[in-house]
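*Asks:* Kindly generate the corresponding structure for this input.
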Amino acid sequence: MAEKQSQLNNAYYGPPIPPQDQSYRRRGCSLSCSHRLLKCLLKTTVSVIFIIFLAYIISFFILYPSSFKLQVTDAKLTKFNFTTNNNILQYKLDLNISLRNPNKMMTVYFDKIRASARYEGHRFDRENLTELGFKVDSKSTHFLNATFAGQQLIELDAHDISDFNEDKSAGVYSIELRFHLRIRIGIGFFITGKFKPKVKCELEVPLSSKGNSSTARFETPRCHTYHLIGRYNRSV
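*Replies:* This is a model prediction of the structure:
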């Protein structure tokens, strides 16, 4: 019986368990670490993008609406003739423009200003008012001069021609100006991204050419600013 017991104690129950592959364990750990690192990097990137977007929105709603005031302070119209047989408008319009920064802590960077002049909804000229960008410091005003001069083909219908004849009789012409701007706002070392506002001014400009008897004087109009974020409109 003792011999049988010894045989049982030394009995073979199955094949030996092979040792684990250490290289496999290392590969598994490496893949797991890479996955965690990639996940952490993705979360960090999303968080940074969200913070930048939030700062952009806050700067827009807090700073941008009162960032500047554009006004046409003076306008002189010395030529405005329309020939009905060939639909040619001849014109010369000189403008004085002011850009006021009313804020105490903010600098406004004007990277581009484009202006277009329209009559009865028809654009007859456009000008780039900023060859180089400039900035307007807090509580400061920058002045610009602009001249629209030349001739342009515009197609006025019967109603438009009737309005032109009325303006001609009165010696005062209704001219619309549209300004498309590209600006940035700075507070200290922080400068926002680019904003693309639009400004529209409705002018009533008396003709001051020789022989004109109109005694009307130009009155500074109230311009309306539309604060937009989007692609700069090159068709201004």
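*Asks:* C-alpha only now, for contacts and for neighbours.
*Replies:* OK.
*Asks:* Can you give me the buried ones in stretch 74-88?
*Replies:* Asp74, Ala75, Lys76, Leu77, Thr78, Lys79, Phe80, Phe82, Ile88 (16 or more other CA atoms under 10 Å).
*Asks:* Just the residues you listed: which are in strands?
*Replies:* Asp74, Ala75, Lys76, Leu77, Thr78, Lys79, Phe80, Phe82, Ile88 (DSSP state E).
*Asks:* my guess is the fourth one contacts Lys92, does it?
*Replies:* Yes. Using CA atoms under 8 Å as the test, Leu77 is close enough to Lys92 to be in contact (5.9 Å).
*Asks:* how much space between Ile97 and Ile183?
*Replies:* 17 Å (CA to CA, to the nearest Å).
*Asks:* Comparing the two, which shows the higher neighbour count?
*Replies:* Ile183 (23 against 17; other CA atoms under 10 Å).
*Asks:* The more buried one against Asp111, yeah?
*Replies:* Yes. Using CA under 8 Å, Ile183 makes contact with Asp111 at a distance of 5.5 Å.
*Asks:* hang on, the earlier thing: spell out which residues are contacts of both of Leu77 and Lys92.
*Replies:* Common contact partners of Leu77 and Lys92 (CA atoms under 8 Å, 6 or more residues apart in numbering): none.
*Asks:* that's a strand at Gly28, yeah?
*Replies:* No. Under DSSP: H, G, I helix; E, B strand; the rest coil, Gly28 sits outside any strand and is assigned helix.
*Asks:* now the strands for the protein?
*Replies:* Under DSSP E, the chain gives strands at 69-83, 88-101, 107-119, 122-128, 134-136, 140-153, 172-187, 190-191, 198-206, 224-226.
*Asks:* what's the closest of these to Ile51?
*Replies:* Comparing the strands of the chain by their distance to Ile51 (CA to CA), the top pick is strand 190-191, with 14.2 Å.
*Asks:* Val205: neighbour count?
*Replies:* With other CA under 10 Å as criterion, Val205 counts 23.
*Asks:* Would you do the same for the sequence below? I want to compare the two.
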Amino acid sequence: MASRPVFIPDFDGQALVSTQFVDFQWFAGLSVSQKQKSVTALHQAARALPGIGKVLEVSTKSPEPLGAALSAFNLCFDSLMLGHPLSVECAFQGSKVFEQGGPFTDIYAFTSRDAKRDERLRISGRLTGFNFANVQWPLEPQTAFYDWLYIRALKHRTDLADQLSDYSAFTDIEFNPQKSINCQAYSVALFVSLLKRNCLEQTTASPAAFLSYVGARPVVSARGDDVSQGRLF
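*Replies:* Below is the predicted model:
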């Protein structure tokens, strides 16, 4: 058995996203087929939650083309400063600033997989913040910079965003909240919540506007915590 979060857009309350942890049967193994068996089990358990209908897996292991396209490895936004599309993953990794170096902006031209594996991200000391397009981002709220990058990319992909209304919750089978903070499925749920509340354009007008609107809002998780936006539990 395993436990993983299910991210549910909240359209009315103070919280923008509700996080519910569910237990499900885990299928061991690194193959795509094994991962997708775990996805199926996770979604079956998620649909037992009140108000949950269709659930979308957002990762490269998603059985649905939409979910795979929404992976941070695949989702790109056009970057005029680079002259080529930039994946969310490369933008995030290449913008990290450490005690002993960074941002390593050459990572912007890497593949998403190579970007995440770059050795400098592990040997440059403590992470101190982010610098993207000459804008400094703090570490708090914890997922604010990642969510900003993801949402800015997704809002220009209307071909993908228009399909999200069919789903009531989102998962990422690769995300383990005991080991990671940022989660692409959470970012999708946040995007849907902002869109449905008719405040997407307002909140993405600038980094300051995003931090002002999103930063003080709570996240309600299955563990009963009520903490600042950007924390998963």
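*Asks:* what's the TM-score for these two chains?
*Replies:* TM-score of the superposed chains, computed with TM-score structural alignment, normalised by the length of the second structure, equals 0.23; 92 aligned residues with a CA RMSD of 5.9 Å.
*Asks:* if we can go back for a sec, what is the nearest of the ones in strands among the buried residues of stretch 74-88 of the first structure to Phe124 of the first structure?
*Replies:* For those, the nearest to Phe124 of the first structure is Ile88 (9.9 Å; CA to CA).
*Asks:* Pull the number of nearby residues for the residue nearest to that closest one when sequence neighbours are not counted.
*Replies:* Excluding the flanking residues, the one nearest Ile88 of the first structure by CA to CA, 6 or more residues apart in numbering is Leu153, at 4.6 Å. Applying other CA under 10 Å, we find 15 residues neighbouring Leu153 of the first structure.
*Asks:* what's the lengthiest helix in the second structure packed up against?
*Replies:* Looking across the second structure with DSSP state H, the single longest helix is helix 32-46. In terms of contacts (3 or more CA pairs under 8 Å, 6 or more residues apart in numbering; DSSP states H and E), helix 32-46 of the second structure is packed against strand 17-24, strand 55-57.
*Asks:* mind putting these in a markdown table, distance to Ala91 of the second structure included?
*Replies:* A markdown table is the format used below for these (distance: least, CA to CA, whole Å):
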| stretch | distance to Ala91 of the second structure |
| --- | --- |
| strand 17-24 | 24 |
| strand 55-57 | 22 |
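*Asks:* Please work out which of those is packed deepest.
*Replies:* strand 55-57 (a mean of 26; mean count of other CA atoms under 10 Å).
*Asks:* Give me the helices and strands touching it, please.
*Replies:* helix 32-46, strand 169-171.
*Asks:* Let me know which of the ones you listed is tucked in deepest.
*Replies:* Of all these, strand 169-171 carries the top mean neighbour count, a mean of 28, counting by mean count of other CA under 10 Å.
*Asks:* I'd like to know how far Ser187 of the second structure sits from Leu127 of the second structure.
*Replies:* 21 Å.
*Asks:* possible to save the ones in strands among the buried residues of stretch 74-88 of the first structure as TSV with distance to Ser23 of the first structure?
*Replies:* Output for those, formatted as TSV (distance: CA to CA, whole Å):
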residue	distance to Ser23 of the first structure
Asp74	82
Ala75	83
Lys76	86
Leu77	87
Thr78	89
Lys79	89
Phe80	88
Phe82	89
Ile88	85
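*Asks:* Out of the helices and strands packed on strand 55-57 of the second structure, which is closest to Val219 of the second structure?
*Replies:* strand 169-171 (15.0 Å).
*Asks:* Past that closest one, which element shows up next along the chain?
*Replies:* helix 184-196 (DSSP states H and E).
*Asks:* That following helix packs against which elements?
*Replies:* So helix 184-196 of the second structure, by 3+ CA pairs under 8 Å, 6+ apart, packs with strand 2-9, strand 17-24, helix 144-154, strand 169-171.
*Asks:* Next secondary structure element downstream of that helix?
*Replies:* helix 200-203.
*Asks:* Check which residues of the helix or strand following that next one are buried.
*Replies:* Following helix 200-203 of the second structure in sequence order, the next helix or strand is helix 207-214 (DSSP H and E). For helix 207-214 of the second structure, the neighbour count (16+ other CA under 10 Å) marks Pro207, Phe210, Leu211, Val214 as buried.
*Asks:* separation between the third one and Ala153 of the second structure?
*Replies:* Using CA to CA, one obtains 17 Å as the distance from Leu211 of the second structure to Ala153 of the second structure.
*Asks:* what do you get for Arg122 of the second structure?
*Replies:* 26 Å.
*Asks:* Of the two, which one has the most company?
*Replies:* Between Arg122 of the second structure and Ala153, Ala153 has the larger neighbour count (other CA under 10 Å), namely 19 against 11.
*Asks:* I'd like the distance between the more buried one and Glu89 of the second structure.
*Replies:* Ala153 of the second structure is 11 Å from Glu89 of the second structure, by CA to CA.
*Asks:* Burial check on Arg120 of the second structure, number of neighbours?
*Replies:* 13.
*Asks:* Apologies, that question was intended for Lys39 of the first structure.
*Replies:* 12.
*Asks:* and if you look at Arg178 of the first structure?
*Replies:* Applying other CA under 10 Å, we find 21 residues neighbouring Arg178 of the first structure.
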